[in-house]
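1. Sequence plus predicted model, see below.
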Amino acid sequence: MKLKHLLAGAAMMFAGAAGAQDDPFKVGFVYVGPIGDGGWTYEHNEARLAVEEEFGDSVETVYQESVPEGPDAVRVMQQMALNGADMIFTTSFGYMDQTVEVAEQFPDVLFEHATGYKRADNVSTYSARFYEGRAVQGHIAGQLTESNIVGYIGSFPIPEVIRGINSAYLHAKEVNPEVEFRIVWVYTWFDPAQEAEAARALIDQGADVILQHTDSTAPQAAAAEQEGVYTFGQASDMAEFKPAPRVSSIIDNWAPYYIERVQAAMDGTWESQDYWGGIDSGMVEIGEITDAVPAEVRESALALKESMGSGEYHPFTGPINRQDGSVWLEEGETADDETLLGMNFYVEGIEGDIPQ
């Protein structure tokens, strides 16, 4: 008998026992970093706690932190399912194939995968339009920098990260035509030592504003060692570093989505879907813009946020060219979601190649 049949049979036995005892609905969470990272995983765990608070004794949550993307993730998901999880949230892009694999083995378990694009009858995907927050950050960064060099710490060269770089650059360039972006790829979501080293390297190259798509507060701490360097919180507020170097942040608010999807699963109304929330839904929030930012810049940044939230403005509105100078978006044309989800190119003005 194949492994997936054995596992599915075991899952049915666990589900039957749970039903007989009228146990609480069990929800598992698989985290790529530690819950104390101060960023990405911290916010996912805050949403898990919100689920517990919302449903009380009718829901039980379990989690595993610092799970590497790969075979270890498969084992963790399998164990959660075998231990009676009715629903599992897998919260990193690199869990995509593993989520689909385990979901096939456990057809009665519902899976929600963050930031991926592969679905099945029992696999749904969800993500946030982080690029909207990056537009606000770029707008501020372009006006804060005195060296005209903005540093960007990239995690992995996947569309989610590339979208953010492009959005931040376009909006920095709009307010400061002289601005340059320097990008360092660290090939990790969470490695404080490596993130700090990348921040220091960018500062050594002249960057006086640092953006990051990594999960720890280490770049904030590294920037705090240098006077006149500004940073932005990533995924959570990173408020311990304000009013400077952290001058604002992107906050990922997963709680409403998690509560809604758990409720749907318990009601029997859950269906597989692709969900992409932004400023309009509250999934992307902009943390306090501190007094380290001039008042007029703060006001214009908030106006930009409001225009995206209302749908009046799209961060990728033409004319925009690709890095090689070819036309991507004509005057007034906006990017469609399909193109954004597969974005694998820099826009015109960004130097360097995207690693393969």
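-> Everything's here; your move.

2. all contacts plus neighbour counts: C-alpha atoms, from now on.
-> Noted.

3. Check the gap between residue 248 and residue 285 for me.
-> Relative to residue 285, residue 248 is positioned 10 Å away (C-alpha to C-alpha, to the nearest Å).

4. Just want to know which of the two has more residues nearby.
-> In this view residue 248 and residue 285 are compared by other C-alpha atoms under 10 Å, and residue 248 has more residues nearby, 29 against 22.

5. Would it be right to say that the more buried one lies in a strand?
-> Yes. Judged by DSSP: H, G, I helix; E, B strand; the rest coil, residue 248 forms part of a strand.

6. give me every residue that touches it.
-> Residues near residue 248 by C-alpha atoms under 8 Å, 6 or more residues apart in numbering: 137, 231-233, 237, 286-290.

7. And those, which is closest to residue 180?
-> Of all those, residue 180 sits closest to residue 137, with 14.6 Å by C-alpha to C-alpha.

8. which residues sit in contact with the closest one?
-> Residues in contact with residue 137 (C-alpha under 8 Å, 6+ apart) are 168, 232, 248-249.

9. want to compare, so here's the second one:
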Amino acid sequence: MTLSRRTMIKIGGAAVALPLLGSTAFGQAEKLKIGFIYVGSINDNGYNYAHNQGRIFVQDQLGDAVETVYVENVPEGPDCERVLRELAQQGCKLIFATSFGFGDSVIKVAAQFPDVAFEHATGYMPAANVGLYNARFYEGRAVCGTIAGHMSKTGKAGYIGSFPIPEVVMGINALALSGRRVNPNFTVKPVYISTWNDPAKEADAARAMIDQGIDIVAQHTDGPAALQVAAERGIIGGFGQGADMSAFAPDTQLTAIIDNWGPHYLASAKAVIDGTWVPGNTWEGLKEEVVEMGPYNAKVPADVVADAEKVRTGQIDGSFHIFTGPIKDNTGVERVAAGVVMTDGELLSMDWYVEGVEQPA
């Protein structure tokens, strides 16, 4: 995450300065202006890139009925609050805040603009004009973990995380559980870098873990730096995050978790235009195609692809759920009894690691 942001709002392909402008119904009689704020760059080739592709999808689908604007590289904190306020003052009637740490600012600014519809990605605090939306990223990590469990020669994977929030912990645990389903001795080493996007930190973390014996790297950060290090060091491989990153490591990316936000953004925009928008709370995954898997690398053996596909399709038809007991934590305590599936509430508050995950330093 960059600690400075661009001072321009971008509309379509052009950039224009953002001057400030001095009913609670959400219907639109004129062109709907939609604002997006991103914690990183739209060129990160990952999470923020995927959200911006969703914005472009809405613009393409609705054409002259909407105008979309965005601000990238917005830090989580006071600057976010200011940007949200500026977007509302500029006439945005629908605003998407796309990072977990934007939550406090969204709640504060939304109270000041009750006629604006706000939606917060990966958030947990709703309000009268604040909706929540999320993606079941862990479903993709269950697919990745299946591949890792089969292909790792050391039985050790690394996981570069941003912050130890439930969303990230959930992903680490899904990777470990699916890997251990294949190889009971499979382990995952998590390292937190306290940012969503810092290529140097991501690369350093990947190098350090490779030096300690991991031969597959996963991540919950936004760029391809870890995959590039994996390619340089010649380990078995890794996984794209948020988007297909194979262009940066074509022989190393084994598959990718691809975020497809466009349909959600389109549905929300149409609802505001129609006057039917209400603050929802969605958490969709592979079944709804909000989470998709990238192509499998040619070096993934056919039997491994078949097992990964079984996990992917099982999560779509409901026959498989990675968080089904018995599940022990990494201290040996049973947390989930045999046959019990963890609830969404339990997953969204997850603050413990499953068996096979090294406790972060």
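-> The structure has been received and is ready for your questions. Only a predicted model underlies this, so the values are computations on that prediction, with no experimental measurement involved.

10. Quick check: TM-score for this pair?
-> Laid over one another, the chains give 0.92 as their TM-score (TM-score structural alignment, normalised by the length of the first structure), with 339 aligned residues with a C-alpha RMSD of 1.6 Å.

11. before we move on, the earlier item: of the contacts of residue 248 of the first structure, keep whichever come out buried.
-> Neighbour-count burial (16 or more other C-alpha atoms under 10 Å) is assigned, among the contacts of residue 248 of the first structure, to 137, 231-233, 237, 286-290.

12. and residue 352 of the first structure, what pairs with it in the second structure?
-> Aligned counterpart of residue 352 of the first structure in the second structure: residue 359 (TM-score structural alignment).

13. Confirm that match sits in a strand?
-> No. Under three-state DSSP, residue 359 of the second structure sits outside any strand and is assigned coil.

14. how near is it to residue 186 of the second structure?
-> According to C-alpha to C-alpha, residue 359 of the second structure and residue 186 of the second structure sit 15 Å apart.

15. swap in residue 266 of the second structure?
-> Taking C-alpha to C-alpha, one finds residue 266 of the second structure at 41 Å from residue 186 of the second structure.

16. cool, and residue 107 of the second structure?
-> Distance, residue 107 of the second structure to residue 186 of the second structure, by C-alpha to C-alpha: 41 Å.

17. now residue 301 of the second structure
-> Residue 301 of the second structure is 19 Å from residue 186 of the second structure, by C-alpha to C-alpha.

18. Strands of the stretch 51-200 of the first structure, start to end?
-> 59-64, 87-90, 110-114, 123-128, 149-154, 180-185 (DSSP state E, counting those that start in this stretch).

19. quick one, which of the ones you listed is nearest to residue 160 of the first structure?
-> When the strands of the stretch 51-200 of the first structure are compared by C-alpha to C-alpha, strand 123-128 sits nearest residue 160 of the first structure, at 9.5 Å.

20. mean deviation of that closest one from the second structure?
-> When the second structure is superposed, strand 123-128 of the first structure averages 0.3 Å from its matched positions, counting by mean C-alpha distance after the TM-score superposition for the first structure.

21. Do you have the helices of the stretch 51-200 of the first structure handy? List them.
-> Listed in chain order, the helices of the stretch 51-200 of the first structure (DSSP state H, counting those that start in this stretch) span 71-82, 96-105, 130-144, 159-175, 192-204.

22. Give the aligned range of the first one in the second structure.
-> If I follow you right, that is helix 71-82 of the first structure. Using TM-score structural alignment, the match for helix 71-82 of the first structure in the second structure runs over residues 78-89.

23. quick one: what's aligned to residue 152 of the first structure in the second structure?
-> In the second structure, residue 152 of the first structure lines up with residue 159, judged by TM-score structural alignment.

24. Verify the contact between its match and residue 172 for me.
-> Yes. Residue 159 of the second structure lies in contact with residue 172 (C-alpha atoms under 8 Å); the separation is 6.9 Å.

25. Now list whatever residues contact both of these two.
-> Shared contacts of residue 159 of the second structure and residue 172 (C-alpha under 8 Å, 6+ apart): 188, 190.

26. one step back: mind putting the strands of the stretch 51-200 of the first structure in TSV, distance to residue 200 of the first structure and mean neighbour count included?
-> Formatted as TSV, the strands of the stretch 51-200 of the first structure follow (distance: least, C-alpha to C-alpha, whole Å; neighbours: other C-alpha atoms under 10 Å):
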stretch	distance to residue 200 of the first structure	mean neighbour count
strand 59-64	32	16
strand 87-90	32	26
strand 110-114	30	26
strand 123-128	29	22
strand 149-154	10	25
strand 180-185	11	20
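
27. Residue 50 of the first structure: which of those strands is closest?
-> For these, the distance to residue 50 of the first structure is smallest for strand 59-64, at 10.6 Å, taking C-alpha to C-alpha.

28. same for the closest one, what does it pack against?
-> Applying 3 or more C-alpha pairs under 8 Å, 6 or more residues apart in numbering; DSSP states H and E, one finds that strand 59-64 of the first structure contacts strand 25-30, helix 40-55.

29. Can you say which of the ones you listed is packed in most?
-> strand 25-30 (a mean of 23; mean count of other C-alpha atoms under 10 Å).

30. Since that was my last question, I'll sign off now.
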